[in-house]
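>>> Coordinates only, no sequence provided:
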């Protein structure tokens, strides 16, 4: 059995000058891809999102989606603490509950999931237990999942601000967004996991090349529930604000994103400002997907899908889609056929569920 891991602190020799970033210039988290990125104007003109079908209904707070090469997907159900497999034709197969998940908190439970890029029988998940939040690894054998194997444990849990999104890059590094655990000042501690994005290897250890010789990739975050790479390997994140501004951020290695000193735009060059902001009534952003030089951001309180054209490191004017039509929207993921799968989140005690909620919608572009 793997022993409980504690967070690796940065070495004392890291100077104060490297504590905070002074630029919002992007640095790809993965090697740059060779395919050109269309301009934001061209991308916006070529994208025409439409709801083509409903993939599945009757789900329990579908939080994360991980696609298989076949076009089927594993979906985490937050409050049920379970994983289901959904085939492209909509057939839903229950793979069972993840042992140890505690969904007693208002926003915790079984959250983000990600497939091992080299082995589709291995699934990573971020979950709440009765004592902490943790990263675990599961094996999928047919229609059953194994007991979770703890990899990164001891993350402070709270009623909210868990973060929980997982994302692999092309080099096999796992990015994990962790919320501030309702203690805002902890987001400024780059030697602790709360309020950060971590970059890990497949065993849950700090990846080589991290900026502070521990697991932290960036810090100063309040609550990130969306991570996505663009075509050139730049990492973007959607982040909940508190009272005024939600954010879309371009994530850069080692940089400080300002929370709790700043919510939204910063007037201090030592902190990275977001590329786009929204009022908290318009957004409360969760999942994030990028395709065709366009970011798609799910909005919970805003009950819409935001479409944001991207041009390199810049973001254009957002456009709201499907406002109020499907209720709270939790996640958006690019499917193997280049459509989007979008999950509702109306059974999470904060929405008004319809008879077929929660649902997964298929959106063509």
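Yes, it's here. Fair warning: this is a prediction, and the values are worked out from it, not measured in the lab. Residues are numbered from 1 along each chain as shown.

>>> Going by C-alpha atoms from here, please, whenever you check contacts or count neighbours.
Noted.

>>> in the stretch 1-150 of the chain, which spans are strands?
Under the criterion DSSP state E, counting those that start in this stretch, the stretch 1-150 of the chain contains strands at 50-56, 62-67, 73-77, 82-86, 92-97, 110-116, 119-128, 133-141, 144-145, 149-155.

>>> Figure out which of those strands is closest to residue 293.
Of all these, it is strand 50-56 that lies closest to residue 293, at 17.5 Å by Cα to Cα.

>>> What is that closest one packed up against?
Contacts defined by 3 or more Cα pairs under 8 Å, 6 or more residues apart in numbering; DSSP states H and E place strand 50-56 against strand 360-364.

>>> how far does the strand it packs on sit from the chain's center?
19 Å (Cα atoms, centre = their mean, to the nearest Å).

>>> and what of stretch 295-306?
Mean-position distance between stretch 295-306 and its chain equals 13 Å (Cα atoms, centre = their mean).

>>> just stretch 321-333 next, same as before
Stretch 321-333 sits 16 Å away from the centroid of its parent chain (Cα atoms, centre = their mean).

>>> Check what contacts it and list those residues.
The contact list for stretch 321-333, computed with Cα atoms under 8 Å, 6 or more residues apart in numbering, reads 62-65, 285-289, 296-307, 340-346, 351-353.

>>> can you put the strands of the stretch 1-150 of the chain in CSV and add distance to residue 183?
Output for the strands of the stretch 1-150 of the chain, formatted as CSV (distance: least, Cα to Cα, whole Å):
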stretch, distance to residue 183
strand 50-56, 37
strand 62-67, 23
strand 73-77, 26
strand 82-86, 28
strand 92-97, 30
strand 110-116, 20
strand 119-128, 17
strand 133-141, 15
strand 144-145, 34
strand 149-155, 12
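
>>> Of all those strands, which one comes closest to residue 235?
Among the strands of the stretch 1-150 of the chain, strand 110-116 comes nearest to residue 235, with 16.1 Å by Cα to Cα.

>>> re earlier: give the ChimeraX command for selecting the buried subset of the contacts of stretch 321-333.
Only the buried entries of the contacts of stretch 321-333 go into this ChimeraX selection, using 16 or more other Cα atoms under 10 Å:
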select :62,63,64,65,285,286,287,288,289,296,297,298,299,300,301,302,303,304,305,306,307,340,341,342,343,344,345,346,351,353
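
>>> Mind checking which of the contacts of stretch 321-333 land in strands?
Judged by DSSP state E, the contacts of stretch 321-333 include 62-65, 285-289, 296-299, 304-307, 340-344 as members of strands.

>>> hold the first one in mind and look at this next one:
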């Protein structure tokens, strides 16, 4: 047996040993363990190379480091210039690049007094080094609702960000505007030369996307809040138009030439889903109003064998992310979800064990 650390250093081989494994769980979802609770709303969440978890607290505007084994939490500091919207804005998405171990950059999406923006700040010596902050993208219109907010690095090394339409559907169809979009940027904040419209816009025609994830083929999947009829899971293509506001899910003028249909839709009462992630070619979707998690197998460009878990068990679910052991991190968003008041919640960070 050998061990590997986060930098892929390999230990010497151990002496020969014999072990007997326990019975494997044959179900897709095998168990749930509560890791911690929080008085604020966990939003963006990542796992560091050392196995600890970082998560943004949306209304308190700070970042917590969590030891998932002991449950011990450390406050790393407050992100500067964050202002909530008395609704859904605040401290939102969180990501780290593949080179985090050397460059220490945290990528953060948040609402400021004037806009929504993407910044990066170094995590050094167990604290946010706020003096290192760099604003990468600014000028994304903010509003009380529809602020988007998810960040995800792709296998191409680019950073993808989801933005809401700021409660103005016309922005979603304006390719020169940053609202109602999936944006794509270089890690230093510059516009990639192969973006389709010469700016940050990668896809457009979105209402309020809050979920981004990549599959084993390098394809980008997106989760989007509908208005009153249905939510969408979309397979995102370069320069694609997903139809909002003329088309919501499969309703409206969705047959318009150039509109890309969703892969799957959900009635809003059973959905209103925010975070998504993929583990072993299965898509997991965390839903707020629907108070459940969906699991679907990815088959080609389709989602099949859709199953529902935790319906009503933990209430509204916000974020789902992969855990290093092959399971999931899952967070709730039950109290204070629409008022921007810090520390008036009672939320959970859960670990979900997945089967074979």
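Received it, and whenever you're ready, just let me know what you need. Only a predicted model underlies this, so the values are computations on that prediction, with no experimental measurement involved.

>>> which residues does the aligned partner of residue 99 of structure 1 in structure 2 contact?
Mapped onto structure 2 by TM-score structural alignment, residue 99 of structure 1 lines up with residue 80. Shown in contact with residue 80 of structure 2 (Cα under 8 Å, 6+ apart): residue 130.

>>> hmm, 10 Å instead?
61, 62, 110, 112, 121, 128, 130, 131, 133 (Cα atoms under 10 Å, 6 or more residues apart in numbering).

>>> contacting residues around the equivalent of residue 306 of structure 2 over in structure 1?
Matched by TM-score structural alignment, residue 306 of structure 2 corresponds to residue 318 in structure 1. Residue 318 of structure 1 makes contact with 276-278, 294-297, 305-310 under the criterion Cα under 10 Å, 6+ apart.

>>> could you measure residue 318 of structure 1 against residue 159 of structure 1, distance?
Per Cα to Cα, to the nearest Å, residue 318 of structure 1 is found 31 Å from residue 159 of structure 1.

>>> Same check on residue 180 of structure 1?
Per Cα to Cα, residue 180 of structure 1 is found 11 Å from residue 159 of structure 1.

>>> Those two: which has the busier surroundings?
Neighbour count, other Cα atoms under 10 Å: between residue 180 of structure 1 and residue 159, residue 180 has more, with 31 against 13.

>>> Distance of the more buried one relative to residue 78 of structure 1?
19 Å.

>>> repeat for residue 292 of structure 1
According to Cα to Cα, residue 292 of structure 1 stands 30 Å off from residue 78 of structure 1.

>>> just residue 166 of structure 1 next, same as before
Computed as Cα to Cα, the residue 166 of structure 1 to residue 78 of structure 1 distance reads 14 Å.

>>> can you pull out the helices in the stretch 151-300 of structure 2?
169-173 (DSSP state H, counting those that start in this stretch).

>>> Can you show me the strands along it?
Using DSSP E, counting those that start in this stretch, strands in the stretch 151-300 of structure 2 cover 151-153, 159-163, 181-185, 201-204, 208-214, 220-225, 230-236, 247-248, 251-252, 264-267, 273-279, 282-287, 292-299.

>>> In structure 1, what stretch matches the first one?
Right, the one you point to is strand 151-153 of structure 2. Taking TM-score structural alignment as the measure, structure 1 aligns residues 166-168 with strand 151-153 of structure 2.

>>> Now check structure 1 for the residue matching residue 182 of structure 2.
Match for residue 182 of structure 2 (TM-score structural alignment): residue 197.

>>> one step back: arrange the contacts of residue 318 of structure 1 in a markdown table, one row each, with distance to residue 360 of structure 1 as further columns.
As requested, the contacts of residue 318 of structure 1 are arranged in a markdown table below (distance: Cα to Cα, whole Å):
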| residue | distance to residue 360 of structure 1 |
| --- | --- |
| 276 | 27 |
| 277 | 26 |
| 278 | 25 |
| 294 | 21 |
| 295 | 19 |
| 296 | 15 |
| 297 | 15 |
| 305 | 13 |
| 306 | 17 |
| 307 | 18 |
| 308 | 21 |
| 309 | 24 |
| 310 | 25 |
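
>>> can the strands of the stretch 151-300 of structure 2 go into JSON lines with extra columns for distance to residue 27 of structure 2?
Shown next, in JSON lines, are the strands of the stretch 151-300 of structure 2 (distance: least, Cα to Cα, whole Å):
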{"stretch": "strand 151-153", "distance to residue 27 of structure 2": "28"}
{"stretch": "strand 159-163", "distance to residue 27 of structure 2": "32"}
{"stretch": "strand 181-185", "distance to residue 27 of structure 2": "34"}
{"stretch": "strand 201-204", "distance to residue 27 of structure 2": "36"}
{"stretch": "strand 208-214", "distance to residue 27 of structure 2": "23"}
{"stretch": "strand 220-225", "distance to residue 27 of structure 2": "24"}
{"stretch": "strand 230-236", "distance to residue 27 of structure 2": "24"}
{"stretch": "strand 247-248", "distance to residue 27 of structure 2": "34"}
{"stretch": "strand 251-252", "distance to residue 27 of structure 2": "35"}
{"stretch": "strand 264-267", "distance to residue 27 of structure 2": "23"}
{"stretch": "strand 273-279", "distance to residue 27 of structure 2": "14"}
{"stretch": "strand 282-287", "distance to residue 27 of structure 2": "13"}
{"stretch": "strand 292-299", "distance to residue 27 of structure 2": "12"}
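
>>> Which among the ones you listed is found nearest to residue 116 of structure 2?
Set against residue 116 of structure 2 and scored by Cα to Cα, the strands of the stretch 151-300 of structure 2 come closest in strand 159-163, at 8.5 Å.

>>> how big is the offset of that closest one relative to structure 1?
Superposed on structure 1, strand 159-163 of structure 2 shows a mean distance of 0.5 Å to its aligned residues (mean Cα distance after the TM-score superposition for structure 1).

>>> between that strand and strand 181-185, how big is the angle?
160 degrees (axes from the mean of the first three to the mean of the last three Cα atoms, to 10 degrees).

>>> Now do strand 159-163 of structure 2 against strand 105-111, angle only.
Here strand 159-163 of structure 2 runs at an angle of 10 degrees relative to strand 105-111 (the same axes, to 10 degrees).
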